[in-house]
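Trainee: model this:
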Amino acid sequence: MTDQGFDLDALDPHYTTILCDLWGVVHDGFRLLPGSAARLLRWAGEGRRTILITNAPRTATTVQAQLDQLGLPRSSYQGISTGGQAGIDALLALGEPVGFLGTRFDRREMKAAGLRFVDASFRDLCCTGLDDERLAVADYAAELAEMAARGVRLHCLNPDRVVIHDSVAEVCAGALADGYEALGGEARWYGKPFPAIYDHALALAGNPPRETVMAVGDGLPTDVLGAAQQGLHCLFVSGGIHADAPFPTDFAARNGLGGWAPIGVVKGLA
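Mentor: Next comes the predicted model:
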């Protein structure tokens, strides 16, 4: 199964719904990746519905504004499902102020979405990622240990461990949540590979039969594992976070997936 062996131009018409990852597949944080907009527009022209499904710890409205700035035509997709929105909804349901860990931009957005924050004595924490000053997980060790000791629940709004931002690796909230669990803390995860974001994305697509859905993504522990666990066919994009590494032959065995395999591997959407 190689990128040379899968022809995107001859995609089976059986796949009428596409759940397409964003970062590493459609854009790199600064610009659209080659051929991505044209591919999404082609799928739309073929009558397929594309739902953009992203672990971004933000609302769909904010993600759409970012895509507008990057130049992705709104006609190329029919909906956006984010891990951030799932986490926001869960935190709002608590009905009380929570702690916060992330950038100043994210804090403003979470407050605009209705969350209330306190700096001490919180039982739950909204984690969107690293803050603006501390750029390594090790910088948070003391803070995470203190929260774990008093039983704080860390709500991880972005399960990604790292993304490639303009060719540079950038640590995400998932890496902090991993560190927190290693200290004995409780983390609650939103986004891929967890079920809620797929249920939301499929609802946006009109709840099509799962055998007609193709997920597209570049992250093995998020996009690919999530699709497999949800019983979806998956196209693996090797040119994203895994930097053209071949699809691991033991992926299914390591994850208890039986004989599951992606339907194909491509370098990108061009």
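Trainee: from here on, contacts and neighbour counts on C-alpha atoms
Mentor: Will do.
Trainee: Leaving out chain neighbours, which residue sits closest to Gly84?
Mentor: Nearest non-adjacent residue to Gly84, counting by CA to CA, 6 or more residues apart in numbering: Pro57, 3.6 Å away.
Trainee: show me the contacts for that neighbour.
Mentor: By CA atoms under 8 Å, 6 or more residues apart in numbering, the residues touching Pro57 are 82-85, 87, 106, 128, 157-158.
Trainee: I have a second one here; can you model it like the first so I can compare?
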Amino acid sequence: MTRILTHLAEIGQDYDALFCDLWGCVHNGIAPWPEAVAALQAYRQGGGRVILLTNAPRPRQFVIAQLDRLGVPRDAWDDVVTSGDAAQDAMFAGAAGRRVWFIGTEKDLGFFDDVPPEHADAAPIERVALSDAQGIVCTGPFDEFNETPEDYRAQLIFAKTKGMKLLCANPDIVVDMGDKRIYCAGAIAELYDRMGGESLYFGKPHHPIYDLARRRMVAAGGPEQARILCIGDGIRTDVRGAVDEGLDVVFVTGGLAAESFGSDVENPDPDLLRDWLKAEDYEGIAFAIGRLR
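Mentor: So this is what the prediction gives:
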């Protein structure tokens, strides 16, 4: 049975490192949650390593800059690993071709422009019209506050008939920006898959981002055979990824699925939680918590 925690400190000493999700766990896209920040700071002060593991489609330096703007202090984490880091490596290796149609916003252009040193000599990736593309790179909708995946159906039908692969830089389906729920690249990629197209994924719950996180964790001073605890609010990304990697996970119930567990966000109803996890086929996960604290 899943154990409901009130504080991370109840189990933190049993693990060498945390792989902690950002959006929905540490911040809501607008501001950090002070208790979550304090929990991570305390964990690090006790000798643990904190790797912030996010499906953000931008390379890590852009996410670090965002954390600075939001006011998440740097003593709350050791390193940041993004879906953008893992997907960018695949893009520059040519996974979707070298001429690509880009679906995303201006804030994500660093995905193309900030070339990793290991790909400095690679042939450039050119952003072109869909009719001239070899593949698609998607970091999210053009207008993330108003569009849905269905707005892209016609373009995806064309891409499928041309045999294009869609490189998904963020496997998340939705996130909450304050009180506004917005679609992510994963929702567009999921639609493309349902239509018979082929999407490529590198963030949670897929292995490449966990492999990169482990390497970054060791580089930050963590042991190579570390006891790792994952924290996240996405059942299909954070929880599934942890389970597939054979890692324990703390499911943050006060995130994306908060309305499913009763009126008290901080204290999920045990019966509702048990039934919901059973319906999702994850009734055996180790831990849950209302909000990270």
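Trainee: Any idea what the TM-score comes out to?
Mentor: The TM-score (TM-score structural alignment, normalised by the length of structure 1) is 0.91; 265 aligned residues with a CA RMSD of 2.1 Å.
Trainee: just checking, which of the contacts of Pro57 of structure 1 belong to strands?
Mentor: Thr82 (DSSP state E).
Trainee: I'd like to know which of the contacts of Pro57 of structure 1 is nearest to Phe117 of structure 1.
Mentor: Asp106 (12.3 Å; CA to CA).
Trainee: Next, the contact list for that closest one, please.
Mentor: By CA under 8 Å, 6+ apart, the contact list for Asp106 of structure 1 reads 57-58, 128.
Trainee: what would those residues look like in a markdown table with distance to Ala177 of structure 1?
Mentor: Output for these, formatted as a markdown table (distance: CA to CA, whole Å):
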| residue | distance to Ala177 of structure 1 |
| --- | --- |
| Pro57 | 14 |
| Arg58 | 17 |
| Thr128 | 10 |
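Trainee: what separates Ala141 of structure 1 from Gly219 of structure 1, distance-wise?
Mentor: 26 Å (CA to CA, to the nearest Å).
Trainee: I meant to write Thr62 of structure 1 there.
Mentor: For Thr62 of structure 1 relative to Gly219 of structure 1 (CA to CA), the value is 22 Å.
Trainee: Pick out whichever of the two has more residues nearby.
Mentor: Neighbours were counted for Thr62 of structure 1 and for Gly219 using other CA atoms under 10 Å; Gly219 has more, 26 against 13.
Trainee: Which residue in structure 2 aligns with that one?
Mentor: Mapped onto structure 2 by TM-score structural alignment, Gly219 of structure 1 lines up with Gly234.
Trainee: distance of that match from Ala93 of structure 2?
Mentor: 29 Å.
Trainee: swap in Arg240 of structure 2?
Mentor: According to CA to CA, Arg240 of structure 2 and Ala93 of structure 2 sit 27 Å apart.
Trainee: of those two, who's got more company?
Mentor: Between Arg240 of structure 2 and Ala93, counted using other CA under 10 Å, the more crowded position is Arg240 (20 against 15).
Trainee: Assign that one to helix, strand or coil.
Mentor: Following DSSP: H, G, I helix; E, B strand; the rest coil, the label given to Arg240 of structure 2 is helix.
Trainee: and the residue minimising distance to the centre of structure 1, what does it touch?
Mentor: Geometric centre of structure 1, nearest residue: Asn55, 2.3 Å, by CA atoms, centre = their mean. By CA under 8 Å, 6+ apart, the contact list for Asn55 of structure 1 reads 82-84, 157-160, 190-192.
Trainee: Quick one: mark the members of those that sit in helices.
Mentor: 83-84 (DSSP state H).
Trainee: Identify the residue of structure 1 aligned to Gln155 of structure 2.
Mentor: Using TM-score structural alignment, Gln155 of structure 2 sits opposite Glu143 in structure 1.
Trainee: name the element that match belongs to?
Mentor: helix 141-149 (DSSP states H and E).
Trainee: Can you name the residues that contact the residue sitting furthest away from the middle of structure 1?
Mentor: In structure 1, counting by CA atoms, centre = their mean, Ser121 sits farthest out from the average C-alpha position, at 29.9 Å. Applying CA under 8 Å, 6+ apart, we find Ser121 of structure 1 in contact with no residue.
Trainee: Quick check: Leu212 of structure 2 vs Phe19 of structure 2, distance?
Mentor: 11 Å.
Trainee: Neighbour count for the two, which is higher?
Mentor: Phe19 (27 against 16).
Trainee: mind checking the SS state of that one?
Mentor: Phe19 of structure 2 ends up strand, using three-state DSSP.
Trainee: Would you confirm that it contacts Gly48?
Mentor: No: applying CA atoms under 8 Å as the test, Phe19 of structure 2 and Gly48 come out as separate, 11.0 Å apart.
Trainee: do you know how far the aligned residue in structure 2 for Asn158 of structure 1 is from Phe202 of structure 2?
Mentor: By TM-score structural alignment, Asn158 of structure 1 lines up with Asn170 in structure 2. Using CA to CA, Asn170 of structure 2 is found at 8 Å from Phe202 of structure 2.
Trainee: Which stretches in the stretch 101-250 of structure 2 count as strands?
Mentor: With DSSP state E, counting those that start in this stretch, the ranges of strands along the stretch 101-250 of structure 2 come out as 126-127, 135-138, 165-168, 174-177, 180-183, 198-201, 228-232, 248-252.
Trainee: Next one: the closest residue in space to Ile125 of structure 2 that isn't next to it in sequence from Gln155 of structure 2, what distance?
Mentor: Among residues not flanking Ile125 of structure 2 along the chain, Arg98 sits closest, at 4.7 Å (CA to CA, 6+ apart). Distance of Arg98 of structure 2 to Gln155 of structure 2, given as CA to CA: 19 Å.
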